[in-house]
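Student: got a predicted structure here, sequence first:
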Amino acid sequence: MTVTQPDVTVIIGAYEAMPYLVECLASVEAQTLDPARVEVIAVDDGSTDGTGEYLDEFAARAPMPVTVIHQENSGGPSGPRNAGLAKAAGRYVFFLDADDRLGPEALERMVAMADRAGTDVVLGRVEGVNRGAPKSMWHKTLERTDVFSSNIKFTLSAQKLFRRALLERHGMRFDESLFTGEDALFTMEAYLRADGVSVIADHTCYYLVGRDDGKHVTKSGGYALRFDSARALMRLIAELVPPGERRDQLMVRPFVVTLLPQFGPRWLTDDEEVRRHKLELAAPLMDAYWTEGVARLLKVHERLRLHLVAARRPDLLTDVVRFVRDKRQAAGLLEKNGRRLYLVYPHFRDRKAGIPDEVYLAGPREARPFLGYREQPADSFPRRALRRLRRLSAVRGLSRRDRPAAA
C-alpha cells in the first residue's frame, strides 16, 4: 500500500484550552480539503482541564490522521510547536492555536494558492472575535509579494501556511528561550528567506478568538520580555538585511510595535526604578539600530519619543508621553511657503531641550490635513528632464557669449 504525503500538517499547541478547543477542532473537521490530504498533530502542553482527553477523543473519531502528544507544561507556545514540527510530514504546515479556529475552506484555498503561485508562505485573511486583528495587509489578494512590497511585516503571528521544505532547509524552529514574540521572529525569518509570499485578502481563513478567562497560549509576561523580543527581531533583521532603506523599513516594526509601547501611557505609572531599567534595556538597541532612515518613516510623536529614549532624556519624555496620552492635537507650524510643516509637540524649539527641528517635521501624510500645506510634487521624469534641458541651455548660452566675435 502506497502512503501518500499529506498536503498540509495542522499543528495545534494546546494548554488549558477548554471549551474553546471544541470549536477549534470542529473547524478542522469541517475543512473542504480531502481528509486524506491533511494530518493533525496536537500537542497537549500539560493541561489539567480535560484538554488532553478531548484531543484523544478527537483523534479516535476524526476523518484525518491525528497524532496527540502529551508533555509537561513548557511555559510557552514554542515547545509545542517545535514538537509538532518534528513529526510533521505534510508539504506545508499550518500553526493553529487551540483557542482559535479556521475559516471555511481555509486549508483548501491556502494550499491551492501556494501550489499555483509557487510561494513559500501564504497569509489568509484574519478576523478577530472579541479581540482585535491586523487589518492593513488585507486590502488586496496578492499571488506573489514580499515583506518589502507589502504590509505583511505587521502580521508576524505564526498562523500562516509555511512550505515545510523552507523550514527544513534553514533549520527553522521557534526560539524556546523567548516567552513573547517568538512567532514574530520565526515568521519574519520565513518572510525574508521565502521564495515569494501570497496574501488571500478576499476570504477569511482564520478567526482569532479573545478568551474570556485570559488564558491564551501566549503569556504576556513582564516588560523585560518585550525588550528580549525586540532585541531578537532587530538582530535577525540586521543579520539578514544589509544596512539601508530596506533594513530601515523592516526595523519600523520592532521599534513601533514592541519597543514604543514601553514608552507610552504606562511610562507615567512606572516607578523610577522601572523607568531607569527600561532606558537601560533600550540603550543598546537604540545605539545599534536607531537610524535617520527609521526615524523618517515614523509619525512625529513616535519619532520624538524614541529620539528622547535614544538621548536618555526621561525628563523630557514624560511631558511628551502625557501630551500623547491626553490625545491632545499638536499645532502645526508652516514654513518654506507652506512646503514644510512642523508639529508643535512639547519642547519644540526649546533651547534648553536642544531637540533638532527635524524631529518635529511632519511627513506628507501627517501634514496634508493642515490648511495651507503644499505638498512637494514627486520628482517625475519630465520635471527632471526639463531641469536638465534648462541647465544645458544655460551652459550653451554662456559658451556662445564667451566665443570671440566673427571678423
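Tutor: Thanks, I have it.
Student: from here on, contacts and neighbour counts on C-alpha atoms
Tutor: Will do.
Student: what kind of secondary structure is the closest residue to residue 370 other than its chain neighbours in?
Tutor: Of all residues not flanking residue 370 in the chain, residue 332 sits nearest, at 7.1 Å (CA to CA, 6 or more residues apart in numbering). Applying DSSP: H, G, I helix; E, B strand; the rest coil to residue 332 yields a three-state assignment of strand.
Student: next up, a second structure to put side by side with the first:
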Amino acid sequence: MPGLKVSVIVPVYNTGQYVDECAPSLLGQSLPADEYEVIYVDDGSTDDTPARLEKLAAGHPNVQVHTMPNSGWPGAPRNLGMEHARGEYVQFVDHDDKLGAEALERLYAHAKRNDADVVIGKMSSTMVRPRRLFRHTVDACTIENDELMQSLSPHKMFRRAFVEEHGLRFPEGPWILEDLAFVTAAYLKAERISVLADYPCYYWMKRGDGGNNTRHRFNPRHGFWPNCRTIVRQIKDGTTPSDDIDALQNRLLHRLYHVEVLSRAREPEILREDRAEQLPRFEAAREVALEEFPPAVREGLPAVSRVRAELLESGDFDGARAFAEHIGAVKARGEVGPLRWEDGCLTADITLDLLRGDGEPLVLVERDGGWWLDPELLDGVPGAGAGYEVRDPFRLAYAEIVVKDRDREDWWYPEGDLEVRLEPAGDGRSRPVASGRLRVDPERLAGGGPLGRGVYDVWAFVQLLGVDRMVRVTGDGT
C-alpha cells in the first residue's frame, strides 16, 4: 500500500462490542480506503476482542491487527502501532471513541497545507466542556500559544517523520499521564502546530458500562506524582525560567498546577473523600507544588485559585476544605434580554454573574485603595480574618457563548465576545460580571456553514476570579 497518507492507531483491550461500534467511523472515512490504514494493537485481551478484530481485518484490506502480551496501559500498544505504521501521518484513536466521517481527509489536508508537525482536530464529547482552543481554526502556531495546553489527550494527527526524528514514544506499562508526557514533548519540539476547529473530528464517547478503560482515575499507586514531576521537568527543560508570571514556562505549567495538583485541594475531591483518604493526597500535592512549581506559577493564578494554592502550600487542609465548601456552592446566573431577529441572526443582550451559596451575588469589596475577596467566601477559613486582597480582578477572566447540538454533542461558537467588568453594587462593593450581545447566525454557525436540523441549547461559560461555571441560557430570563 504505497503512498499512504494516514495510519490510524487503535490500542484495544477486552473491548468486546465497542470494536464494532467504533469500526464504522474508522472504515467509513471520506478519505479513500487505499490512502489510509487502521492498525489495531491488542494488548493481550482475554475476551472475544481478537476474534472481532480478525473478522474486521478479513473484510478490509486496509486493516492490520497486531497482538502483544498484556502491558496494562495504552502506551506500549500505541508504540507498537507506530512501529508498523506506514502513513505520512499517524492519528491516535481510542477503541471506544469515533471519528467524524471526513476527519482524516480534512485533518490531512490541513496538515499538508500548513506543513504541520501536529494537527489538533476539534473534539466533541459527552464528557467534557467545550474548549476555547477550538473556537477558531489556526493554520500554524507553536507552543507559545498556551491554549494548546487545554488539549493534552493523544487523539491528534502527528507527522510520522517528526515523531521518528525526535524519538517520541509513550511511556510503557502502568504509567498514568502517559498521554500528557507524549503530547507535551511533541508540542515542545514542533515547529508548526495546526488546529482544525471548523469540523468535529473526534468524538470522545462515554461508554455505557462506565469503562473507558484507557482513561484512569487519579491513582497514586500507578506513579501519578512521580509522573507528574517528570512532565513538569520536561516542560522546564524545554523552556526558559522566569519570574514573570506571563513567561512561557509559567503559562505552560499553569495547566498542570491547576488540573493535576490544585484539584487535590478543591471541590469536589476534597469534599467527597473521607479525611483518612484525602489528607495523604493533599500532602503529596503540597510536596509537589513546593518542590516542582516556581512561585511565579502560583502568583499568576486568579484570586480564588491563589487562595487555594496558598492554603495547599501552607498545609492547611481544614482551611482548604472550608474554602472549597463555599466555592462549591457558587453558581452562575444568566440574565437574558428579549430575543429578536436582526439581519438573520438570533440576538439578545446577556449579562452573567456569580451567586454565592446563599443566593446573593458574589462581590469584591473596595478597601484601602484595592479590591478584597467577598468575605462570605472566607467564613470559617482559619487565618482569613483579615481578608484576602485581589491584586487583579480580571486575571485570566473571560466569558463566552456556546451552542450545543443535543443529538451530535457538537459545540459551536457564535461570533463576538463578552466583556468582563466590575459593576457597582453599593456600599463599596462591586460584582464581577460579563455582558455583551448574543448573536447566533444559523446559516454560518457550524464551521461557516448552516446548522443541521435538530435541537440546540445555548450555554454560557464564565470564568471570574478563577471560578468557572456553565449555565444554560434560556429566553425566560434564567
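Tutor: Here it is on my side, so go on. Note that the structure is predicted; figures quoted are calculated from it, not measured.
Student: alignment lookup: the residue nearest to residue 370 of the first structure to the second structure.
Tutor: Aligned counterpart of residue 332 of the first structure in the second structure: residue 364 (TM-score structural alignment).
Student: dump the residue contacts of its match.
Tutor: By CA atoms under 8 Å, 6 or more residues apart in numbering, residue 364 of the second structure lies in contact with 371, 372, 373, 374, 429, 430, 431, 432.
Student: follow-up on the earlier one: do you know how far the residue nearest to residue 370 of the first structure is from residue 340 of the first structure?
Tutor: 10 Å (CA to CA, to the nearest Å).
Student: equivalent analysis for residue 320 of the first structure, please.
Tutor: For residue 320 of the first structure, the distance to residue 340 of the first structure - CA to CA - is 22 Å.
Student: in the stretch 201-350 of the second structure, which spans are strands?
Tutor: Assigned by DSSP state E, counting those that start in this stretch, the stretch 201-350 of the second structure shows strands spanning 331-336, 340-342, 345-355.
Student: who's in contact with the aligned partner of residue 171 of the second structure in the first structure?
Tutor: With TM-score structural alignment as the criterion, the equivalent of residue 171 of the second structure in the first structure is residue 175. Residue 175 of the first structure makes contact with 78, 182, 185, 186, according to CA under 8 Å, 6+ apart.
Student: just the helices in the stretch 151-300 of the second structure please.
Tutor: 160-165, 178-189, 224-237, 248-256, 269-272, 275-292, 295-299 (DSSP state H, counting those that start in this stretch).
Student: ok, which of those helices comes nearest residue 69 of the second structure?
Tutor: Evaluated over these, closeness to residue 69 of the second structure peaks at helix 178-189, with 18.8 Å, by CA to CA.
Student: pretty sure residue 264 of the first structure sits against residue 323.
Tutor: No. Applying CA atoms under 8 Å, one finds residue 264 of the first structure not in contact with residue 323, separated by 10.4 Å.
Student: buried sites along stretch 369-376 of the first structure?
Tutor: 373, 374 (16 or more other CA atoms under 10 Å).
Student: name the residue closest to the centre of the first structure, please.
Tutor: Ranked by distance to the mean C-alpha position of the first structure (CA atoms, centre = their mean), the top residue is residue 154 at 2.8 Å.
Student: which ones are touching the counterpart of that residue in the second structure?
Tutor: Under the alignment (TM-score structural alignment), residue 154 of the first structure pairs with residue 150 in the second structure. Residues near residue 150 of the second structure by CA under 8 Å, 6+ apart: 131, 133, 255.
Student: for residue 350 of the second structure, find the nearest of the helices of the stretch 151-300 of the second structure.
Tutor: Here helix 248-256 is closest among the helices of the stretch 151-300 of the second structure (CA to CA), at 29.3 Å.
Student: the closest one vs helix 178-189, what angle?
Tutor: 160 degrees (axes from the mean of the first three to the mean of the last three CA atoms, to 10 degrees).
Student: helix 248-256 of the second structure vs the first structure, mean deviation?
Tutor: If you overlay the two and look at helix 248-256 of the second structure, the average distance to its match in the first structure is 0.7 Å (mean CA distance after the TM-score superposition for the first structure).
Student: what range in the first structure matches that helix?
Tutor: Going by TM-score structural alignment, helix 248-256 of the second structure sits over residues 246-254 in the first structure.
Student: return the distance of that stretch from the chain's centre.
Tutor: Counting by CA atoms, centre = their mean, to the nearest Å, stretch 246-254 of the first structure is centred 10 Å from the centre of its parent chain.
Student: repeat for stretch 36-55 of the second structure
Tutor: With CA atoms, centre = their mean, you get 29 Å for stretch 36-55 of the second structure.
Student: do stretch 145-164 of the first structure as well
Tutor: 8 Å.
Student: now it: buried residues?
Tutor: Buried residues in stretch 145-164 of the first structure, defined by neighbour count with 16+ other CA under 10 Å: 145-147, 152-164.
Student: now do the same end-to-end measure for that stretch.
Tutor: Stretch 145-164 of the first structure: ends 19 Å apart by CA to CA.
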